[in-house]
Each structure stands twice: as structure tokens, then as C-alpha cells.
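Novice: Provided below for reference: sequence and predicted model.
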Amino acid sequence: MTEQKVALEIRDRSLTKLAGNSYGRKLFSEQVDGKIDLDQPFTIEFPEQIDYLASSFIQGFFGKIYTEIGREGMEKNFDIIAPKIDNPKKVILDRLMLM
């Protein structure tokens, strides 16, 4: 099995914070949806400049993954690379628990 990794592309390089449920959903559907098997380990890589993910963005972007495989599945299969965010996986899982 090849490693499943999606490196997100954010066209606006000056953007450092991602917010908005609809923007999260749009980014997910354009760049991730259908490209990975959620039942296998996968990694999502955010661009170097991103230093903050708002709850609204997290819920929009990761909502479908969370709905399909739940917290347990995400803890087991999901990994994230976001160089400027401390413990990004915990941040995301904590915010998804609020949905």
C-alpha cells in the first residue's frame, strides 16, 4: 500500500490563517475528497505559512472525515503536518468534538 498523503495548495501565499466552514468544505472537496481511502492511514499536509486553523474551518474541512470514520478512526488513521501549529492533530480532534 502506498502512503496516502495530500499536500494542500493554498494559492494565496500571504494567507496564514484558515477560517470559514464553507472554505474548509470547498478546499476538502477540491483537493482531498475521493483521493484517499479514509479506512487506511493518511496524512494531510498544510502549507508552511499556515499558523492557525479556526474552528469553523476545521469543522468544514474535516467534517466529512469525522462523519465517516469518527474520532476513533481519525485517531488511528489520520495524521497532519502543519509546521507552525503546535500539536495540530490534538487541536483538530478537540475542535471536532464540539460539533
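Specialist: Yes, it's here.
Novice: rest of the way, CA atoms for contacts and neighbours
Specialist: Noted.
Novice: the strands in this structure, which residues?
Specialist: 4-7, 17-18, 42-45, 52-53, 78-81 (DSSP state E).
Novice: Count the neighbours of residue 68 for me.
Specialist: Applying other C-alpha atoms under 10 Å, we find 12 residues neighbouring residue 68.
Novice: Now do the same contact list for residue 26.
Specialist: residue 61 (C-alpha atoms under 8 Å, 6 or more residues apart in numbering).
Novice: circling back to that earlier point, would you mind giving the strands of the chain as JSON lines with mean neighbour count and distance to residue 30 added?
Specialist: Putting those into JSON lines (neighbours: other C-alpha atoms under 10 Å; distance: least, C-alpha to C-alpha, whole Å) gives the following:
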{"stretch": "strand 4-7", "mean neighbour count": "16", "distance to residue 30": "11"}
{"stretch": "strand 17-18", "mean neighbour count": "15", "distance to residue 30": "16"}
{"stretch": "strand 42-45", "mean neighbour count": "17", "distance to residue 30": "14"}
{"stretch": "strand 52-53", "mean neighbour count": "18", "distance to residue 30": "18"}
{"stretch": "strand 78-81", "mean neighbour count": "18", "distance to residue 30": "18"}
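Novice: next, the one to line up against it:
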Amino acid sequence: MRIELVLDKSLPEIVGNPKGVKTFKEQVENKVDWNGMNTIVFPSFIEDISVSFVQGFCSEIFKKIKKEDLLKHFEFQCEKKEIVDKILDSIFIVW
């Protein structure tokens, strides 16, 4: 399942645990294939993403699967490789 996130273009930096939870619940939760692969696409205008946003977003995922199984079910994409790197670092290094 390919899920393209719709975010506010006037806010190129996405921050905050509550915003991560809200984004997941409103745009992702009802579309996830828990038995297959899901591709979460972040808009190209995103310039930065905070650890707290990623933690909020992924906290909903980790209610259903273990962190070790994340990459079996989720792939993160953005035209800016550094955004994907920061997402993965936030999950596997910081958290």
C-alpha cells in the first residue's frame, strides 16, 4: 500500500509527538496493510522532521508490531534522502 502524506506546505519542518500521532491516525491508520508492505511518502517540500514527530507517528505502529519488524511492513520515502535517514535514525538509534 502506497500512502502519500498530505502536509501543510507553509510548514516545511514537521515537529511534535502529538502531530505525529495525529498524522498517523488521520492519514495512515485506516489504510495500512498489516500483512504486507506499506510505503509512507513524505512530500518533497519537507526540509526537516523532528525525532518527536517520528516517535508519535511510530508509537501507533508499535502498538501493533515490534520495532524489529518495522521494515518488514513499512518503507519511508521522500525525494530528500536526508529526511528518510533522519526518520530511520530517529527510530533505530535515538529511540
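Specialist: On my side now, so go ahead. All figures in this text were calculated on a predicted structure; none of them were measured in a lab.
Novice: Fetch the TM-score of the aligned pair.
Specialist: Superposed pair, TM-score by TM-score structural alignment, normalised by the length of the second structure: 0.84. Supporting alignment: 94 aligned residues with a C-alpha RMSD of 1.8 Å.
Novice: still on that earlier bit, residue 24 of the first structure: which of the strands of the first structure is closest?
Specialist: Checking the strands of the first structure against residue 24 of the first structure by C-alpha to C-alpha gives strand 17-18 as the closest, at 8.0 Å.
Novice: In the second structure, what range does that closest one match?
Specialist: Strand 17-18 of the first structure corresponds to residues 13-14 in the second structure, going by TM-score structural alignment.
Novice: that older thread, reformat the strands of the first structure as CSV; add distance to residue 68 of the first structure.
Specialist: Below are the strands of the first structure laid out as CSV (distance: least, C-alpha to C-alpha, whole Å):
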stretch, distance to residue 68 of the first structure
strand 4-7, 17
strand 17-18, 23
strand 42-45, 14
strand 52-53, 21
strand 78-81, 12
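Novice: right, so of those strands, which gets closest to residue 69 of the first structure?
Specialist: Each of the strands of the first structure has some distance to residue 69 of the first structure by C-alpha to C-alpha; the shortest is strand 78-81, at 10.0 Å.
Novice: which other residues reach the closest one?
Specialist: 41, 42, 43, 44, 45, 46, 88, 89.
Novice: So what's the residue count around the aligned residue in the second structure for the first one?
Specialist: I take that to be residue 41 of the first structure. Correspondence of residue 41 of the first structure to the second structure, assessed by TM-score structural alignment: residue 37. Other residues within reach of residue 37 of the second structure, judged by other C-alpha under 10 Å, total 16.
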